[in-house]
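Peer 1: my questions are about this predicted structure, shown below with the sequence.
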Amino acid sequence: MFGFKEIDIEGLKSAKSQEGVLLIDVRTDAEVARGMIEGAKHIPLHLLPLKANELNAGVPTIFYCQSGARSAQACAFMSSKGHDDVYNLQGGILAWMRDGMPLAAMC
């Protein structure tokens, strides 16, 4: 059992309103070019092992992808590296859009 939790859209909306929560998009460059959740940082899943040391283990971190599968892998990886406060967005950006939430241009 990996040490990450699932978060739903309502939980993400609440978390985004708080200071100090990190939102990471692990999709590919091509997927991100179609839009991302405002405030997210883009780290493609295949680069996460190289960038993991840039993420503060003491900061709550929410990962998302297209549907939630790749971000679950990201959460499992980060929790194996000692990050205890990691969350996987259930349903990914598809759930975000289904909820009528806006996308931002890639930063």
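Peer 2: Everything's here; your move. Please read these numbers as outputs of a predicted model, since none were measured by experiment.

Peer 1: drop to CA atoms for contacts and neighbour counts, all remaining ones
Peer 2: OK.

Peer 1: strands along this structure, start to end?
Peer 2: Under the criterion DSSP state E, strands of the chain are mapped to 4-7, 22-25, 41-42, 61-64, 86-89.

Peer 1: ranking those strands by burial, who's on top?
Peer 2: strand 61-64 (a mean of 28; mean count of other C-alpha atoms under 10 Å).

Peer 1: buried residues, the lengthiest helix in the chain. List them.
Peer 2: Counting residues, the longest helix found in the chain (DSSP state H) is helix 69-80. Neighbour-count burial for helix 69-80 flags 69-79 (criterion: 16 or more other C-alpha atoms under 10 Å).

Peer 1: here comes the other one, which I'd like you to weigh against the first:
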Amino acid sequence: MAIKTISPSEAVELAAQGARLVDIRSPDEFRRTKAVGAESRPLDVIETITGGEPIVFMCKSGMRTSASADRLEGACTGDAYIVDGGLDGWQQAGLPIVTDASQPIEIMRQVQIAAGALILLGVLLGSLTTPVWYGLAAFVGAGLLFAGATGWCGMAKLLAMLPWNRRAAA
């Protein structure tokens, strides 16, 4: 049987009846914002979740859970569900969340901000001064291409070493 997608309000009803709410986002995403009552089980390390109670999975937008539906269903010994719209849908439904603004934004968002700023800077400097600055944009673009192809992001590794990110991981 395929894993069923349910509305955020249906997820709350199931949780009230004993279902477990499992967030599959990365630990840095979970530390910053989470649904009240959710537990962290990152997708990249999730294995069998024991217990016969229903499991309600969520991610940020519902895309990760939908793309991994077979794997998530296989990780459960009981019934499995996916929250439609993920945490975004949960928030739009006005359901309670916990936000810790002292936690840094997720590493991948930091990568997106830094990469976008560097590419824009390279293009602007290349246009206004000398074309050699286009090399900066090309270098960052090549790094993003490599990260997408291999799953290893050098910029994320560098950003993770910055003081605000090391404090959060401790």
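Peer 2: Received it, and whenever you're ready, just let me know what you need. What you see is a predicted model; the values in this text were computed from it and never measured.

Peer 1: if we can go back for a sec, and which of the buried residues of helix 69-80 of the first structure is nearest to residue 106 of the first structure?
Peer 2: Set against residue 106 of the first structure, the nearest of those by C-alpha to C-alpha is residue 71 (18.2 Å).

Peer 1: just give the closest residue to the spatially most central residue of the first structure, not the sequence neighbours.
Peer 2: The residue lying closest to the centre of the first structure (C-alpha atoms, centre = their mean) is residue 63, at 1.7 Å. Leaving aside its sequence neighbours, residue 63 of the first structure sits nearest to residue 24 (C-alpha to C-alpha, 6 or more residues apart in numbering; 4.8 Å).

Peer 1: what residue of the second structure matches up with that neighbour?
Peer 2: Counting by TM-score structural alignment, residue 24 of the first structure lines up with residue 22 in the second structure.

Peer 1: so stretch 109-126 of the second structure matches what in the first structure?
Peer 2: By TM-score structural alignment, stretch 109-126 of the second structure lines up with nothing in the first structure.

Peer 1: buried sites along that stretch?
Peer 2: Buried residues in stretch 109-126 of the second structure, counted by 16+ other C-alpha under 10 Å: 110-111, 114-115, 118-119, 121-126.

Peer 1: okay if I get the residues you listed as a markdown table plus distance to residue 3 of the second structure and secondary structure?
Peer 2: Compiled in a markdown table, those are given as follows (distance: C-alpha to C-alpha, whole Å; DSSP: H, G, I helix; E, B strand; the rest coil):
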| residue | distance to residue 3 of the second structure | secondary structure |
| --- | --- | --- |
| 110 | 33 | helix |
| 111 | 32 | helix |
| 114 | 37 | helix |
| 115 | 36 | helix |
| 118 | 41 | helix |
| 119 | 41 | helix |
| 121 | 45 | helix |
| 122 | 46 | helix |
| 123 | 46 | helix |
| 124 | 48 | helix |
| 125 | 50 | helix |
| 126 | 51 | helix |
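
Peer 1: would CSV of those residues with distance to residue 142 of the second structure be doable?
Peer 2: Converted to CSV, those look like this (distance: C-alpha to C-alpha, whole Å):
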residue, distance to residue 142 of the second structure
110, 17
111, 14
114, 14
115, 11
118, 12
119, 11
121, 16
122, 13
123, 15
124, 18
125, 18
126, 17
